[in-house]
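**Q** sequence-free structure coming up:
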């Protein structure tokens, strides 16, 4: 595994073969995809911490979906990657959709976990309130984390998988309050991609208890992918929004089957 910093963005690279770029969600980092790595053998896997998140928290200035897109395309250019399979989680799925719709030659396929096209109005309002809470510092992040542990992961995960709960807790509490607040504001103002333009094959995976990407919304999203070369929807039982963390084996299985069908670079 190689680590480098590209324009203050932390980037990990592992393996050889067709390129895969992983894009995490709000409160996440490249480590969100560690449970999926067994399914990505024989690929060149690139994991970047988005500006304002993980080890890239020192990135300055306003954050936005457009900035995330620009950052990832620049990372790919610096690494000599012109086309890749893209894997996203939560907010990262919005970023991936924009790249697929606006830069189709860069995208061989999309695998989206906990996918949403854009936050509904109520969620945008909640994101702005969460940003204000995050700016209270460690105490604010503690309160945010406790709320999300109840709302964003399933009851079954909380009861049976304490390591998964610990990961989500640590991932959130490790975020810098101000940087996390700016990330919340990026999500609060996220524009919807023109998903009808996406031509690449698309895998959509959600949990039956995912309140951010509920199954009915994910199926409606699939219905809008008119031009996608292939589209698959998987709903995982007893699973919340942190699909790769809560149900890694199920996610690996879906990803292996999808890449086997669409694994050409």
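**A** That came through, no problem. Bear in mind that the values here come from a model prediction, so they are computed numbers and not experimental data. Numbering: from 1, shown residues only.

**Q** contacts and neighbour counts: CA atoms only from here.
**A** Fine.

**Q** Against which helices or strands is the one helix or strand residue 66 maps to packed?
**A** Using DSSP states H and E, residue 66 falls within helix 65-78. Judged by 3 or more C-alpha pairs under 8 Å, 6 or more residues apart in numbering; DSSP states H and E, helix 65-78 is in contact with helix 91-102.

**Q** and the helix it packs on with helix 65-78, angle?
**A** Using axes from the mean of the first three to the mean of the last three C-alpha atoms, to 10 degrees, the direction of helix 91-102 lies 70 degrees away from that of helix 65-78.

**Q** then this one, side by side with the first:
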């Protein structure tokens, strides 16, 4: 593995072969995709921590989806990645949709875990309230983590997979409060990409208990992918929003098969 900081952005590279770029969601980091690494063998896997998240805490200025898109493409340019398979989780999928819609030649395929186009209005309000709570510091982040453990992972995961629960809790509580607040504001202000223009093959994976990306919304999103070369929707049982963490084996299997079927894209 190679680790480097590029303009205050933490970037990890693993392996050799066709490029895969992974973009995490709110409260996540490059480690969101660690359970999926075996499925991405024989690829050059690039994972970045978005500005303000994970090990990219020193990023200054306002955070927006547009900035995430520009940062991600800049990292790819710096690493001479002109075309890649893209893998996202949650908010990271909004970033990927904008890239895929506006830069189709850069996208060989698009695998989205917990996908949403934008948050609904009620969720935007709740996310903005979460930003205010995050600015209370460590105590606020602890409250956020405890609330999201109940809301964003399934009851089955909480009962059977304490390591998954611990990961989600640590991922959230490791975020610095002000930066997490700015990340919340970026998500709350997110504008939709022109998903109808996406041409690449698309995989959409969600959980049957995912309140952020509920199955009916993910299927509706798939219906809008009129130009996609192919599309597949997978709903994992007894699973919440943190699909790669809650159901790593199932997610890895779906991703491995998807990459294999689009190896020449």
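**A** Received the coordinates, thanks. Remember, predicted model here, so these are calculated numbers, not experimental data.

**Q** how about the helix holding residue 66 of the first structure, which residues of the second structure does it hit?
**A** Under TM-score structural alignment, helix 65-78 of the first structure corresponds to residues 65-78 of the second structure.

**Q** before we move on, what about stretch 198-213 of the first structure?
**A** Under the criterion TM-score structural alignment, stretch 198-213 of the first structure matches residues 198-213.

**Q** hmm, back to that, any buried residues in the match of helix 65-78 of the first structure, and which?
**A** 65, 66, 67, 68, 69, 71, 72, 73, 75, 76 (16 or more other C-alpha atoms under 10 Å).

**Q** For the second one, which residues are in contact?
**A** This points to residue 66 of the second structure. For residue 66 of the second structure, the contact set (C-alpha atoms under 8 Å, 6 or more residues apart in numbering) comprises residue 95.

**Q** And for the last one?
**A** Counting by C-alpha under 8 Å, 6+ apart, residue 76 of the second structure touches residue 82.

**Q** helix or strand right after the helix holding residue 66 of the first structure?
**A** Sequence order places strand 84-89 as the next helix or strand after helix 65-78 of the first structure, per DSSP H and E.

**Q** average offset between that next one and the second structure?
**A** Once the two are superposed, strand 84-89 of the first structure sits an average of 0.3 Å from its aligned residues in the second structure (mean C-alpha distance after the TM-score superposition for the first structure).

**Q** quick revisit: report the angle between the helix holding residue 66 of the first structure and strand 84-89.
**A** If you take the same axes, to 10 degrees, helix 65-78 of the first structure sits at 140 degrees to strand 84-89.

**Q** Identify, from the buried residues of stretch 65-78 of the second structure, the entry nearest to residue 120 of the second structure.
**A** residue 65 (15.8 Å; C-alpha to C-alpha).

**Q** Just to be sure, residue 264 of the first structure is in a helix?
**A** No - counting by DSSP: H, G, I helix; E, B strand; the rest coil, residue 264 of the first structure falls outside a helix, being coil.

**Q** so which helix or strand takes in residue 127 of the second structure?
**A** Secondary structure from DSSP H and E places residue 127 of the second structure in helix 121-134.

**Q** So which bit of the first structure is that helix matched to?
**A** Per TM-score structural alignment, the counterpart of helix 121-134 of the second structure in the first structure is residues 121-134.

**Q** buried set for the matching stretch?
**A** Across stretch 121-134 of the first structure, burial judged by 16+ other C-alpha under 10 Å covers 124, 127, 128, 130, 131, 132, 133, 134.

**Q** now stretch 174-194 of the first structure
**A** Quick answer for stretch 174-194 of the first structure (16+ other C-alpha under 10 Å): 174-191, 193.

**Q** Repeat that for stretch 152-172 of the first structure.
**A** So stretch 152-172 of the first structure, judged by 16+ other C-alpha under 10 Å, has buried residues 152-155, 157-158, 164-165, 167-169, 171-172.

**Q** which residues touch residue 205 of the second structure?
**A** 111, 112, 113, 114, 115, 233, 234, 235, 236, 243, 251.

**Q** of all those, which two lie farthest apart?
**A** Using C-alpha to C-alpha, these span at most 14.9 Å, a distance reached by 111 and 236.

**Q** Show me where the second structure has its helices.
**A** 65-78, 91-102, 121-134, 138-152, 155-160, 162-173, 177-188, 215-223, 243-246, 248-261 (DSSP state H).

**Q** Could you say which one of the ones you listed comes nearest to residue 18 of the second structure?
**A** helix 248-261 (10.4 Å).

**Q** and the angle from the closest one to helix 162-173?
**A** For helix 248-261 of the second structure against helix 162-173, the angle by the same axes, to 10 degrees is 80 degrees.

**Q** Can you tell me the closest non-neighbouring residue to residue 63 of the first structure?
**A** Excluding its sequence neighbours, the residue lying closest to residue 63 of the first structure (C-alpha to C-alpha, 6 or more residues apart in numbering) is residue 186, at 5.4 Å.

**Q** Could you tell me which residues make contact with that neighbour?
**A** By C-alpha under 8 Å, 6+ apart, the residues touching residue 186 of the first structure are 63, 64, 65.

**Q** can you list those residues in a markdown table and add distance to residue 21 of the first structure?
**A** Compiled in a markdown table, the contacts of residue 186 of the first structure are given as follows (distance: C-alpha to C-alpha, whole Å):
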| residue | distance to residue 21 of the first structure |
| --- | --- |
| 63 | 20 |
| 64 | 19 |
| 65 | 16 |
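
**Q** one step back: the helix holding residue 127 of the second structure against the first structure, how far on average?
**A** Once fitted to the first structure, helix 121-134 of the second structure is off its aligned match by 0.4 Å on average (mean C-alpha distance after the TM-score superposition for the first structure).

**Q** got the angle between that helix and helix 177-188?
**A** Angle of helix 121-134 of the second structure versus helix 177-188, following the same axes, to 10 degrees, is 170 degrees.

**Q** And helix 121-134 of the second structure, what does it pack against?
**A** helix 138-152, helix 177-188.

**Q** Now do the longest one: everything it contacts.
**A** Read that as helix 138-152 of the second structure. Residues external to helix 138-152 of the second structure that are found in contact with it (C-alpha under 8 Å, 6+ apart): 130, 133-134, 165, 168-169, 172-173, 175-177, 210-212, 240-242.

**Q** Try it again at 6 Å.
**A** When contacts are defined by C-alpha atoms under 6 Å, 6 or more residues apart in numbering, helix 138-152 of the second structure is touched by residues 133, 134, 169, 172, 173, 240, 241.
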